[in-house]
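> what follows is a predicted structure for the sequence shown.
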Amino acid sequence: MNTPSLFAANLAEHLQLFQQMGPLDTAVARAGTLIADALRADGKLLSCGNGGSAADSQHIASELTGRFINERKPLAAISLTTDSSALTCIGNDYSFDEVFARQLRALGRPGDALLAISTSGNSANVVQAARAARDAGIRVVGLLGRDGGQLKALSDVAIVVPSPVTARIQEAHILIIHTLCGLIEQQLGLT
């Protein structure tokens, strides 16, 4: 019996998921508009997530403050996952569940946007950040997986990747993040 390689199996699973993602188009477009509107009004994008989602949070912030494809002005974006002193101070003095929410309360302003990234939709610290954002008049885009978890209901726009597999969800999240960057640049007339 000829068993497919791990790469071939992963690629097949990846392709199967990506062929099911067409219905996310509307939510992705709405998310791009929400973030572009915040930036257009001199707000900023705050983002957060854990593990690979922390890296994705940093990824979108760097694409916006640097550049995505074409040369353009920098856009205001902050990943709440990058300040190790704040993360460890808040985690130690309060709890790990508060590491993003407390930073958001300090740095966020009404009219900003939060990109809350969680493959399960149930990461307690990301859920707390979304609640803090809503309390502060900050709109929330949930970049999620599985069934969207608790974050789905806390999001103004929920983008839910329909997969139970964390690795495949993260692969989809990167495509969505790159699409959001392109949409933001288009809507701000920067392309």
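Alright, I've got the coordinates. Residues are numbered from 1 along each chain as shown.
> every contact and neighbour count from this point should use C-alpha atoms.
Fine.
> which strands or helices does the helix ranked longest in the chain pack on?
Secondary structure assigned by DSSP state H gives helix 166-187 as the longest helix of the chain. Under the contact criterion of 3 or more Cα pairs under 8 Å, 6 or more residues apart in numbering; DSSP states H and E, helix 166-187 touches helix 6-19, helix 25-40, helix 52-65, strand 139-145, strand 157-161.
> which residues touch the following helix or strand past the third one?
Past helix 52-65, heading to the C-terminal end, the next element that is a helix or strand (DSSP states H and E) is strand 77-79. Contacts with strand 77-79, where a contact means Cα atoms under 8 Å, 6 or more residues apart in numbering, come from Lys44, Leu45, Leu46, Ser47, Cys48, Ser57, Gln58, Ile60, Ala61, Ser62, Leu64, Thr65.
> of those residues, buried ones?
Lys44, Leu45, Leu46, Ser47, Cys48, Ser57, Gln58, Ile60, Ala61, Ser62, Leu64 (16 or more other Cα atoms under 10 Å).
> want to compare, so here's the second one:
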Amino acid sequence: MRHDINQYIQQHQEMIRKVSEDEVLKNKILKVSDLLVHAYKNNKRLYIFGCGGSAADAQHIAAEFINKINFPRQSLPAIALTTDTSILTAVGNDDEFSNIFKRQVEGLVAEQDIVLGISTSGTSESVVRGLKAAKEKKAITFFFTGECVKEIPGVTDYVINVPSKSTPSIQEAHIMIGHMVCTFVERELFHEYD
């Protein structure tokens, strides 16, 4: 067991090292942060979604924007589309599961809103359809995924692809990146540094 713990920690450290050395990825993180600052200054909203562990990540990241990440400040509008069980089950039952985010995006998202889809594999059909619907509404789309997906033409404006194929490592990086983005956004908007 101790060997397994050490191996897991080493895997995590290796993923962090790869992220820290990836200049393209770091530039994308800064770009996402800048676009969110611009969106919030123009009264736009952030919508986030994913399935399974990525659904939990969507809710986690939305909570950081709504509440705070580092210091008390005004709430920033962020909505996780993974939380309304009535909508999710109605669409899943009456239409099809792959449209659970698409239908919400169609009803909620406005032009120039920010829409973040999360999928460790990059192949979650419900997430891809949600992002595609967001592009059709002229929203700005971000995709948090793993190393296998570089972009999806017509669906993604910015892909944050963590350099890993390991689902746990990708999820850990997604939360770390979500925390960084939220930190940068709140610092820029509220000019306070901890």
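Received the coordinates, thanks. Remember, it's a predicted structure, so these values are computed and weren't measured experimentally.
> what's the matching range in structure 2 for the longest helix of structure 1?
Aligned by TM-score structural alignment, helix 166-187 of structure 1 corresponds to residues 167-188 of structure 2.
> what's the farthest-apart pair in the contacts of strand 77-79 of structure 1?
Cys48 and Thr65 (15.7 Å; Cα to Cα).
> next up, the contacts around Ser119 of structure 2.
Ser119 of structure 2 touches Gly50, Cys51, Ser54, Val127, Phe143, Phe144, Thr145, Gly146, counting by Cα under 8 Å, 6+ apart.
> mind running it again at 7 Å?
Gly50, Ser54, Phe144, Thr145 (Cα atoms under 7 Å, 6 or more residues apart in numbering).
> I'd like the distance from the first one to Leu36 of structure 2, if you could.
It refers to Gly50 of structure 2. In this view, Gly50 of structure 2 and Leu36 of structure 2 are 19 Å apart by Cα to Cα, to the nearest Å.
> more neighbours: those two, which one.
Set side by side, Gly50 of structure 2 and Leu36 show more neighbours around Gly50, with 27 against 24, by other Cα atoms under 10 Å.
> give me the nearest residue to the more buried one, chain neighbours excluded.
Spatial nearest neighbour of Gly50 of structure 2, chain neighbours left out: Ile118 (4.8 Å); criterion: Cα to Cα, 6 or more residues apart in numbering.
> can you report how many residues neighbour the one you found?
Look at Ile118 of structure 2: counted by other Cα under 10 Å, it has 29 neighbours.
> from Gln171 of structure 2, how far out is it?
Applying Cα to Cα, the value for Ile118 of structure 2 to Gln171 of structure 2 is 9 Å.
> before we move on, what about Ala63 of structure 2?
Look at Ala63 of structure 2 and Gln171 of structure 2: by Cα to Cα, they are 17 Å apart.
> swap in Leu35 of structure 2?
The value you get for Leu35 of structure 2 to Gln171 of structure 2, if Cα to Cα is used, is 23 Å.
> okay, the two: which has more neighbours?
Using other Cα under 10 Å as the criterion, Leu35 of structure 2 and Gln171 rank with Gln171 on top: 21 against 16.
> for stretch 57-71 of structure 1, measure first residue to last.
For stretch 57-71 of structure 1, the first and last residues are 22 Å from each other (Cα to Cα).
> go on, stretch 64-80 of structure 1?
Here stretch 64-80 of structure 1 reaches across 15 Å from its first residue to its last, counting by Cα to Cα.
> what about Val99 of structure 1, how many residues nearby?
When counting by other Cα under 10 Å, one arrives at 25 neighbours for Val99 of structure 1.
> in the strand or helix carrying it, what counts as buried?
Assignment of secondary structure by DSSP H and E places Val99 of structure 1 within helix 99-107. Burial within helix 99-107 of structure 1, assessed by neighbour count using 16+ other Cα under 10 Å, is assigned to Val99, Phe100, Ala101, Arg102, Gln103, Leu104.
> can you check which part of structure 2 the helix or strand following it sits on?
For helix 99-107 of structure 1, the succeeding helix or strand toward the C-terminus, using DSSP H and E, is strand 113-118. Aligned by TM-score structural alignment, strand 113-118 of structure 1 corresponds to residues 114-119 of structure 2.
> residues in contact with the aligned partner of His14 of structure 1 in structure 2?
Structural alignment (TM-score structural alignment) places His14 of structure 1 against His12 in structure 2. Counting by Cα under 7 Å, 6+ apart, His12 of structure 2 touches Ser169.
> can you tell me how far His12 of structure 2 is from Met1 of structure 2?
The span separating His12 of structure 2 from Met1 of structure 2 equals 17 Å under the rule Cα to Cα.
> next one: His179 of structure 2
30 Å.
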